[in-house]
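[1] Kindly generate the corresponding structure for this input.
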Amino acid sequence: MSTSLDRLIYMANQIARNLATDADPVAATAHHIRRFWDPRMRAMILDHLTAGGQGLDPVARDALLAMQGSA
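    Sure thing, here's the model as predicted:
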């Protein structure tokens, strides 16, 4: 895993944890990533998800899966 990918995994997990008390943490996490992440960052994390998504917390993984389904 590359250093930049490690950082993206960390960030996605951190966003998911910070939004855990939201009414729908999966949707809130997906919305945050769609809105604030650069397209290259989104592409890299979605490629990682496709390759198995090692290291992603369940809410972060589900948010990315939802993003994949709506792309």
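
[2] all contacts plus neighbour counts: C-alpha atoms, from now on.
    Noted.

[3] if I read this right, Leu19 contacts Thr29, doesn't it?
    Yes - shown here, Leu19 and Thr29 form a contact pair, counting by Cα atoms under 8 Å, at 6.7 Å.

[4] One more sequence to fold, the one below, so I can look at both together:
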Amino acid sequence: MDVEHLVHMANQIGQFFQAQPDRAEALDGIATHIRKFWAPRMRHALARHIEARAEGGAEDGLLPIVRDALQVRADVLD
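    So this is what the prediction gives:
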């Protein structure tokens, strides 16, 4: 699966939940959606992308709210 497409989909989820007034609920909503509806191979590909970009000091392309959700709920990408 194309990782750029995964980043795009994760950002779309983030944009949807970003409208919620409670940030904690938004972060949980993003994480729950990805955990519930993405196949493990999709989650693992996104995790590898994030790790590779972090190691190289490059931008991962994720919206800050998505990145925060994945950091708060690290179990999502397992």
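
[5] More neighbours: Leu19 and Thr29 of the first structure, which one.
    Thr29 (29 against 18; other Cα atoms under 10 Å).

[6] following the helix or strand containing the more buried one, which helix or strand shows up next?
    Element membership of Thr29 of the first structure, judged by DSSP states H and E, is helix 25-36. Scanning forward in sequence from helix 25-36 of the first structure by DSSP H and E, the next helix or strand is helix 39-50.

[7] Show me what that next one is packed up against.
    helix 3-18, helix 58-70 (3 or more Cα pairs under 8 Å, 6 or more residues apart in numbering; DSSP states H and E).

[8] so how far does that helix sit from its counterpart in the second structure?
    After superposition onto the second structure, helix 39-50 of the first structure sits on average 0.9 Å from its aligned residues (mean Cα distance after the TM-score superposition for the first structure).
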